[in-house]
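[1] Quick one: sequence and predicted model below, then my questions.
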Amino acid sequence: MEGAISSWPNSRIAVVTGGNKGIGFEVCRQLASYGITVVLTARDETRGAEAVERLRALGVTDVIFHQLEITDASSITTLVDFLEARFGKLDILVNNAAVVGVEYFKQLDTKKEKFAGLDFYQRIEWMFKNVNERIDGARKSVQTDYYGTKRVTEALLNLLQSSSDGRIVNVSSDFGLLRCISNEEVRQDLNDIDNLTEERLAELLDKFLRDFEAGELEANGWPTGFSAYRVAKAAMNAYTRLLARRHPMLRINCAHPGYVKTDMTMGSGVLTTEEGARNVVKVVLLPEGGQTGKYFAKGEESSFM
């Protein structure tokens, strides 16, 4: 039983962004199984409410829906006001909401048998071949995956600091590892946490988008293929480390769930959503006073490189 090892009281409150499907939905289910009250958020009210009903049909009752569009300041404020009035604190924030910033080819058929016999690398190669990237998608990915996550986090910091054991887990990806960026200066800046600033992160993201629009990604050492998603996740990883240094009383980490079968991977992953979510929840449930400012790959501490 997933909740059997929990020693936490039932009063712990968690917010999960992008909780209506995929990994986010499973994170909500698994956290609730530990006796944690979960606020499932989604930008679409109908889909979010339906997700809560699906959980209730599974016997999961400690889940509440609240609408949240992480790129909308007023939507974030409304969520903060609700949490303050209802709970007066927040113990756990799982930043799961993200967009991949690419266009999928409409003719794709993602039936399971399509991937039978393909290994991990062949599936990744298949995915790279079946997407198209445009500047509007790149901008949306940066605005959502980095700036949206950042704004939600900063809006909820006061509530997290009202907890005796506040935790933030940013759902990341091995696509955001620094080795994906061949530009040595950019890589060093993102890894130099002693000197890195949020202003420098913004400058790097602006430079990336200018190079994207100019068709100069490869020439300037940026990743190609899911490029905006990779750069936004790398920036989010760096921001996570900055935030952990700034707020040492909170546990703030990144969690790569693995290559999961979701809409974002067009069903090409090798892990189920339950398995991927378990890798995230393992980081959420680290022992009190444990690691902070770290990157975890499939539940195990790893390198940002």
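    Looks like it came in fine. Numbers count the residues shown, from 1 in each chain.
[2] switch to C-alpha atoms for all contacts and neighbour counts from now on
    OK.
[3] Tell me where the stretch 151-300 of the chain has strands.
    Along the stretch 151-300 of the chain, counting by DSSP state E, counting those that start in this stretch, strands occupy 167-171, 251-256, 295-297, 300-302.
[4] JSON lines please, covering those strands and showing mean neighbour count.
    What follows is those, written out as JSON lines (neighbours: other Cα atoms under 10 Å):
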{"stretch": "strand 167-171", "mean neighbour count": "27"}
{"stretch": "strand 251-256", "mean neighbour count": "27"}
{"stretch": "strand 295-297", "mean neighbour count": "25"}
{"stretch": "strand 300-302", "mean neighbour count": "14"}
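[5] Using TSV, please lay out those together with distance to Asp263.
    As requested, the strands of the stretch 151-300 of the chain are exported to TSV (distance: least, Cα to Cα, whole Å):
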stretch	distance to Asp263
strand 167-171	16
strand 251-256	17
strand 295-297	20
strand 300-302	25
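[6] Nearest to Phe128, out of the ones you listed?
    With Cα to Cα as the criterion, Phe128 lies closest to strand 251-256 of those, at 19.2 Å.
[7] What is the closest one packed up against?
    Judged by 3 or more Cα pairs under 8 Å, 6 or more residues apart in numbering; DSSP states H and E, strand 251-256 is in contact with strand 167-171, helix 227-246, helix 273-284, strand 295-297.
[8] Quick check: which of these is nearest to Glu216?
    Closest among these, using Cα to Cα: helix 227-246, at 11.9 Å.
[9] Tell me what angle the closest one forms with strand 251-256.
    160 degrees (axes from the mean of the first three to the mean of the last three Cα atoms, to 10 degrees).
[10] contacting residues around the closest residue to Leu271 other than its chain neighbours?
    Nearest residue to Leu271, sequence neighbours excluded (Cα to Cα, 6 or more residues apart in numbering): Val260, at 4.5 Å. Listed by Cα atoms under 8 Å, 6 or more residues apart in numbering, the contact set of Val260 reads Gly267, Ser268, Gly269, Val270, Leu271, Thr272, Thr273, Glu275, Gly276.
[11] Put this next to the previous one:
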Amino acid sequence: MEQAKRIAVVTGGNKGIGLEICRQLASNGTMVILTARDEKRGLETVENLKACGLSHILFHQLEVTDQASIASMADFIKNKFGKLDILVVLNEKAKKELSDTDSLTEEKVEEVLKRYLEDLKEDLLETKGWPVNFSAYIMSKAALNAYTRVLAKKYPNIAINAVSPGFVKTDLNHHRGILTVEQGAKGPVMLALLPNGGPSGLFYDQMEVSTF
């Protein structure tokens, strides 16, 4: 008798590390419920993953700060699968500490990173609420986005933005990405060619403005 598949829910699975977690779980035979706030992006991500040969994946909209959305998600899992084996919630501590753009300074970014490194050395990441899985990646990304905002405020006459090109097929990831290099280059090129007076201090997911 075939062993029942494990069921996993991944929050924020439509991009970044959440997307990679979904991909790897599905590659290992786990049934993955990819969730995201944006239904259109979530559905597109699932279709892209299926086009790469990953069949054990589906989408359900989820806003983790909305109790009604959480309840809807719980009902969906109960009715369709009757169980949940894995829950991956991407940690928001770094984002919360660095998301207040009005009070954000270089000193504050450095102070947050200093506390993170101290807790890392003392093996206190989980206890203090820092991200544990892919910790260095998440913190470096949060710090980069924060510095982008700091520099944009410091140099208002220069357009300074951060951009994620998406999960691009490159040597770095052994060509396991979803996007071609041509697709991945569109966002950076678009920002590089912005006219004078264009937006600054923003984070772009490929070619669209995204949240911190």
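    On my side now, so go ahead. Keep in mind it's a predicted model, so treat the numbers as computed, not measured.
[12] Work out the TM-score between the chains.
    Once superposed, the chains reach a TM-score of 0.55 (TM-score structural alignment, normalised by the length of the second structure), with 133 aligned residues with a Cα RMSD of 2.4 Å.
[13] re the thing from before, what's the residue nearest to Leu271 of the first structure aligned with over in the second structure?
    Under the alignment (TM-score structural alignment), Val260 of the first structure maps onto Val168 of the second structure.
[14] Ok, Thr272 of the first structure next?
    Thr272 of the first structure maps onto Thr180 in the second structure, by TM-score structural alignment.
[15] and the gap between its match and Asn161 of the second structure?
    Distance of Thr180 of the second structure to Asn161 of the second structure, computed by Cα to Cα, to the nearest Å: 22 Å.
[16] With Lys121 of the second structure instead?
    Following Cα to Cα, the distance that separates Lys121 of the second structure from Asn161 of the second structure is 32 Å.
[17] again, but for Leu90 of the second structure
    Per Cα to Cα, Leu90 of the second structure is found 23 Å from Asn161 of the second structure.
[18] what's the answer for Ile86 of the second structure, then?
    Applying Cα to Cα, the value for Ile86 of the second structure to Asn161 of the second structure is 35 Å.
[19] do the same with Gly129 of the second structure
    As for Gly129 of the second structure, its distance to Asn161 of the second structure is 28 Å (criterion: Cα to Cα).
[20] now do Ala94 of the second structure
    Distance from Ala94 of the second structure to Asn161 of the second structure, counting by Cα to Cα: 19 Å.
[21] repeat for Ala146 of the second structure
    10 Å.
[22] where do the helices sit along the second structure?
    In the second structure, the segments counted as helices under DSSP state H are 16-27, 39-51, 67-80, 93-98, 106-121, 125-128, 135-154, 181-192.
[23] could you say what helices and strands the second one packs with?
    Just to be clear, that refers to helix 39-51 of the second structure. strand 31-36, strand 57-61.
[24] Show me the one of those strands that comes nearest Glu20 of the second structure.
    Across these, Glu20 of the second structure has its closest neighbour in strand 31-36 (10.9 Å, Cα to Cα).
[25] elements contacting the closest one?
    Using 3+ Cα pairs under 8 Å, 6+ apart: strand 31-36 of the second structure touches strand 7-10, helix 16-27, helix 39-51, strand 57-61.
[26] and if we set it to 6 Å?
    Applying 3 or more Cα pairs under 6 Å, 6 or more residues apart in numbering; DSSP states H and E, we find strand 31-36 of the second structure packed against strand 7-10, strand 57-61.
[27] Can you give me the stretch of the second structure that stretch 74-92 of the first structure aligns onto?
    Taking TM-score structural alignment, stretch 74-92 of the first structure hits no residues over in the second structure.
[28] for stretch 221-234 of the first structure, same thing?
    In the comparison with the second structure, stretch 221-234 of the first structure aligns to the range 129-142 (TM-score structural alignment).
[29] what comes up buried for the matching stretch?
    Across stretch 129-142 of the second structure, burial judged by 16 or more other Cα atoms under 10 Å covers Trp130, Pro131, Ile138, Met139, Lys141, Ala142.
[30] where's the third one relative to Leu179 of the second structure, distance?
    Here the distance between Ile138 of the second structure and Leu179 of the second structure works out to 21 Å (Cα to Cα).
[31] what number of residues lie near Asn195 of the first structure?
    A count of nearby residues for Asn195 of the first structure, using other Cα atoms under 10 Å, gives 10.
[32] roughly how far apart are it and Gly22 of the first structure?
    Asn195 of the first structure is 36 Å from Gly22 of the first structure, by Cα to Cα.
[33] do Glu50 of the first structure as well
    Note on Glu50 of the first structure: its distance to Gly22 of the first structure, by Cα to Cα, is 14 Å.
[34] Now check Leu113 of the second structure against the first structure: what is it aligned to?
    Match for Leu113 of the second structure (TM-score structural alignment): Leu205.
[35] What residues does its match make contact with?
    If you count contacts by Cα atoms under 6 Å, 6 or more residues apart in numbering, Leu205 of the first structure has none.
[36] ditto for the one 3 residues further on
    The neighbours of Phe208 of the first structure, taking Cα under 6 Å, 6+ apart as the test, come to nothing; the list is empty.
[37] Can you give me the distance of it to Arg139 of the first structure?
    Distance from Phe208 of the first structure to Arg139 of the first structure, by Cα to Cα: 10 Å.
[38] Over to Arg123 of the first structure?
    Arg123 of the first structure is 26 Å from Arg139 of the first structure, by Cα to Cα.
[39] and if you look at Gly225 of the first structure?
    15 Å.
[40] and if you look at Ile252 of the first structure?
    For Ile252 of the first structure relative to Arg139 of the first structure (Cα to Cα), the value is 26 Å.
[41] number of nearby residues for the spatially closest residue to Lys108 of the second structure that is not a sequence neighbour?
    For Lys108 of the second structure, ignoring the flanking residues on the chain, the nearest one in space by Cα to Cα, 6+ apart is Leu98 at 8.0 Å. Leu98 of the second structure: 21 surrounding residues under other Cα under 10 Å.
[42] Next: Glu182 of the second structure.
    A count of nearby residues for Glu182 of the second structure, using other Cα under 10 Å, gives 10.
[43] before we move on, the earlier item: neighbour-wise, which of Glu50 and Gly22 of the first structure wins?
    Gly22 (19 against 13).
[44] Counterpart of the more buried one over in the second structure?
    Per TM-score structural alignment, Gly22 of the first structure is not aligned with anything.
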